[in-house]
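Asks: fold the stuff below for me.
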Amino acid sequence: MMNINSIIIKSIIDSLNAEEQRLLDEWLKTESNKRMYNNIRSHFYDSGSYLFNTSDEDVDKAWAKIGKRADSERKPGKWVSMIRHTWRVAAAVVAFIIIGGGMMWYEDYTRTTPPVLSEDITGAIRESVKADKADILLATDKTADIPSRHVIKPQPISKEQIVEYQLDAEEVERILESKMIETQRAKESWVQLDDGTMVHLGNNSRIIYPERFPKASLFGASSPREVIVEGEAYFMVAHDASRQFIVHTRMGDIIDYGTEFYVSTKSNSTRVALVSGKIGVKSATTQERILQPGQEASIAAGGSLSVAQSDIDRYVAWNTGKYAFHEATVRKLISIVSMWYGREVQYDESLAERTVSGVLYKYADIRQTLESLSLALGVEGKCFNVRNTKK
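Replies: Modelled structure (predicted):
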């Protein structure tokens, strides 16, 4: 049976059940108990203490700190004084715990955790810069080790450059202070944003981003981290629960929930492939759709949005610059090569389901890559034909 200490405390905060109320009423039939109860209740409200845990264990511990129960009839002054002091101390302790716990929660909630770059990623950065296929911009001073010709110099933007995207007035004002990085046909870029997010920008692409994202707010909603993308990009987003990360495109928005994903706005549509984590995708005419890893969303020019399963290997390979495979079909390998180089590769359909194992390297010449594939297949002659750039 619950002890009377717990019943008294629970009655003060009006949390008694029917059985507990019956036990309290029975106990209060004694005049001395009634006077003790009234004194406790009176001094409790005087102290202004209303927050505490009412579980039996915690209540018993709290009462134990008071010491042995005194006889309220023989030592009423001492008992009342102890009750008043105990509740005030308890209030201070509870306030400290609440504030301290709140600060710990807030620190954790607003903590920004940059993505951990794998050796494949760091290797791709080194190889692409070494092959003169990419430039780089890091938020730290690590660019000191990179030749100056490969260090990106962001450009200012104008309002005219962002009015075509689906932005409201507040978003426009925030983004107007941003910078722009734009790649050329033969070059990619690796861009590290203020929060540690790493963006791999494809050729013929651009990203508009702020040099400093808005800080988290203790009061009210924090402003989101927002960028604009045109072309294609692979995002490795820094986790920050307090600030959304939003990618704006002409066709719609991608809302990140801590993840890796690929975005392409080429071919008059927006395609988004989720590699890991979770993202939301929406257009001007649709509600947000949540994607799971291995899914790809497509937003058409009219705003319609569709979601389907996708082979994400080609997106990971595009980002890392290397594709190791075992018994992969020619059809799949050609789709990866076409995506890497932005070229349409024609081939004999009789080869489509032939399989081969090995490693492809993105920064090799496309003709060398296709010649290696021909040798692996054991075919002679010109079985692959590279057409003009399609992107």
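Asks: C-alpha only now, for contacts and for neighbours.
Replies: OK.
Asks: secondary structure class for Val263?
Replies: What DSSP: H, G, I helix; E, B strand; the rest coil gives for Val263 is strand.
Asks: which helix or strand contains the residue nearest to it when sequence neighbours are not counted?
Replies: Excluding its sequence neighbours, the residue lying closest to Val263 (C-alpha to C-alpha, 6 or more residues apart in numbering) is Val272, at 4.6 Å. Following DSSP states H and E, one finds Val272 within strand 270-276.
Asks: what's that strand packed up against?
Replies: When contacts are defined as 3 or more C-alpha pairs under 8 Å, 6 or more residues apart in numbering; DSSP states H and E, strand 270-276 sits against strand 260-264, strand 295-299, helix 313-320.
Asks: and the last one, what does it pack against?
Replies: Identification of packing neighbours for helix 313-320 by 3+ C-alpha pairs under 8 Å, 6+ apart yields helix 119-130, strand 270-276, helix 330-341.
Asks: show me the helices in the chain, by range?
Replies: 4-12, 18-27, 31-47, 56-66, 76-109, 119-130, 169-175, 313-320, 330-341, 366-377 (DSSP state H).
Asks: what's the most buried one of these?
Replies: Highest mean neighbour count of the helices of the chain: helix 313-320, a mean of 21 (counted as mean count of other C-alpha atoms under 10 Å).
Asks: now the other sequence, so there's something to compare against:
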Amino acid sequence: MSDFYRIASLFRKFRTHAIQEDEVRELWEWMKAEENREFFKQMMDGEREVNVIQELKKYDREAAFRKFAGRTHLRKRRLMYYMRVAAAIVLPIILGVLLYWWVDTPIQENISETLSPGQKKAILTLDDGTKMALGNVVNEEIIGREGGGLKIDSTGLRYDGEKREETMRMNELYVPRKGEYALTLSDGTRVFLNSDSKLVYPVTFGNECREVILQGEAYFEVAKDEKRPFIVKTSDLSVQVLGTAFNLSCYPDDLRVETTLVRGSVKVEESKNEILLEPGEQACFDRGSGKMDKLKVNPALFISWKDGLFVFERERLEDMLTILSRWYDVVVFYKRTDVKDELFTGDLKKYNSIEEHLKMLEMTTDVQFEIRGNTIIVK
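Replies: Next up is the predicted model:
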């Protein structure tokens, strides 16, 4: 065990750039033994280890090492030494150091507690104004208040059956930042609500149409009903369908409102324009210019959030961090505004820590991040 503490000390020296050449050799010699590598792996989170390996394999080993070592501002003599041994040792050394960073300091534990990923949660407001907090557990009180037609299970909130009512009762489901929630409406339509989103809907739909109001982002799998169109209204436009699957993003502070069609067909209407969409198309409404355009897109980029992934393709850093800020409930502060237009392509696992995402961004861009409380400083 004392050997392990010695090795841990060497990793700490490497992290703080205080390691000497003979200590690098000692570290590498220790890592050559299979039992030592296995012992070190057992001290780490297996899933994170695999993720690190996968990411590192995407890049040229020597180039990745130059980028990593370049950030240390080492003296030229030490840097040249690292470059000579990079081809042979860079992958296991960097792997070890990165894993050690993720588990070794109390500060990291505090950050993880503060910046943990979102989870299943929402606030349901009933017709009489009663508010109920929803999570992962069935809430018997809500079931009792609304009767047998309202159920809460592992899939979320469910309104079973369409019992016609003389007076339309409206409910509201709000998903706060750092949350997500799903519900099944009385007609069988499934709705997946993203963080910081709100849906207003009737407990039972009427005979003529099915209408809901959205603020934020939601993915809809609309139950087919040719006699009653399904209409989603936002502050800017409305989307009308019969039976289809689509994603609608209409956050109040975003410059664009995006309707992305996965299957079926939809009609998107705003005051000056009307667009019919086919699968793989998107209606993009620009709030600044008031124009709405039809684009060809990859739907996976816009709906993967409901399946546990953030998928980005040439995404602006500012837009990407806005998405992450809602899910991790953080504030983003830019010391350098010029980096907002940096482009990023890649997949981020939604339930991983935000620190992992930021470290990957640091490895692949010239941007650096610092975490203070619930604020991410971009520099």
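Asks: TM-score of the superposition?
Replies: Once superposed, the chains reach a TM-score of 0.47 (TM-score structural alignment, normalised by the length of structure 2), with 225 aligned residues with a C-alpha RMSD of 4.7 Å.
Asks: the helices and strands packed on helix 313-320 of structure 1: which one's closest to Ser11 of structure 1?
Replies: Of all those, strand 270-276 sits nearest to Ser11 of structure 1, with 50.9 Å by C-alpha to C-alpha.
Asks: all helices of structure 2, in order?
Replies: Going by DSSP H, structure 2 shows helices at 2-15, 21-32, 34-42, 46-57, 61-70, 76-104, 106-114, 140-146, 300-303, 317-328, 354-364.
Asks: what does the second one contact?
Replies: Right, helix 21-32 of structure 2. Ile7, Leu10, Asn36, Arg37, Arg78, Ile89, Pro92, Ile93 (C-alpha atoms under 8 Å, 6 or more residues apart in numbering).
Asks: next up, the contacts around Cys250 of structure 2.
Replies: Taking C-alpha under 8 Å, 6+ apart, we find Cys250 of structure 2 in contact with Leu214, Gln215, Gly216, Glu217, Thr234, Arg256, Val257, Glu258.
Asks: so which pair among the residues you listed is furthest apart in space?
Replies: Farthest pair in the contacts of Cys250 of structure 2, by C-alpha to C-alpha: Leu214 and Arg256, 14.8 Å.
Asks: those two: which is more packed in?
Replies: Just comparing Leu214 of structure 2 and Arg256: by other C-alpha atoms under 10 Å the higher neighbour count belongs to Leu214, 23 against 18.
Asks: gap between the more buried one and Phe302 of structure 2?
Replies: 17 Å (C-alpha to C-alpha, to the nearest Å).
Asks: same question for Leu10 of structure 2.
Replies: 44 Å.
Asks: of those two, who's got more company?
Replies: Comparing Leu10 of structure 2 with Phe302 by other C-alpha under 10 Å, the one with more neighbours is Phe302, at 23 against 20.
Asks: ok, that one touching Phe246?
Replies: No - between Phe302 of structure 2 and Phe246 there is no contact under C-alpha atoms under 8 Å: 9.5 Å.
Asks: which neighbours do those two have in common?
Replies: Any residue near both Phe302 of structure 2 and Phe246 by C-alpha under 8 Å, 6+ apart counts here, and that gives Thr260.
Asks: related to what we said a few turns ago, so which of the helices of structure 2 is nearest Glu221 of structure 2?
Replies: So among those, helix 300-303 is nearest, using C-alpha to C-alpha, at 11.8 Å.
Asks: which residues are contacting that closest one?
Replies: Residues from elsewhere that reach helix 300-303 of structure 2 (C-alpha under 8 Å, 6+ apart): Tyr219, Asn247, Thr260, Phe310, Val311, Phe312, Glu313.
Asks: about what we covered before: I'd like the helices and strands packed on strand 270-276 of structure 1 as TSV, with distance to Trp63 of structure 1 appended.
Replies: Below are these laid out as TSV (distance: least, C-alpha to C-alpha, whole Å):
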stretch	distance to Trp63 of structure 1
strand 260-264	53
strand 295-299	57
helix 313-320	61
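Asks: nearest to Ser128 of structure 1, of the ones you listed?
Replies: Ranking these by proximity to Ser128 of structure 1 (C-alpha to C-alpha) places helix 313-320 first, at 9.8 Å.
Asks: so what's Tyr234 of structure 1 closest to, chain neighbours aside?
Replies: Tyr262 (4.3 Å).
Asks: again, but for Phe369 of structure 2
Replies: What sits nearest to Phe369 of structure 2 in space, not counting adjacent residues and going by C-alpha to C-alpha, 6+ apart, is Val378, at 4.9 Å.
Asks: thinking again about what came up before, number of nearby residues for the residue nearest to Tyr234 of structure 1?
Replies: Here the number of neighbours of Tyr262 of structure 1 (other C-alpha under 10 Å) works out to 23.
Asks: again with Gly346 of structure 2
Replies: Counted with other C-alpha under 10 Å, the neighbours of Gly346 of structure 2 add up to 12.
Asks: now do the same contact list for it.
Replies: Val311, Phe312, Glu313.
Asks: gap between the second one and Gly156 of structure 2?
Replies: Spelled out, that is Phe312 of structure 2. From Phe312 of structure 2 to Gly156 of structure 2 the distance is 27 Å (C-alpha to C-alpha).
Asks: same check on the first one?
Replies: Remark: distance between Val311 of structure 2 and Gly156 of structure 2 (C-alpha to C-alpha) = 24 Å.
Asks: neighbour count: the two, which is higher?
Replies: Gly156 (22 against 19).
Asks: the more buried one and Arg190 of structure 2, how far apart?
Replies: Gly156 of structure 2 is 10 Å from Arg190 of structure 2, where distance means C-alpha to C-alpha.
Asks: what is in contact with these two at once?
Replies: Contact criterion C-alpha under 8 Å, 6+ apart; residues shared by Gly156 of structure 2 and Arg190: Ala182, Leu183, Thr184.
Asks: top of the residues you listed by neighbour count?
Replies: The most crowded member of those is Ala182, carrying 24 neighbours; neighbours defined as other C-alpha under 10 Å.
Asks: that one contacts Lys198, doesn't it?
Replies: No - with contacts counted by C-alpha under 8 Å, Ala182 of structure 2 stays clear of Lys198, the gap being 11.5 Å.
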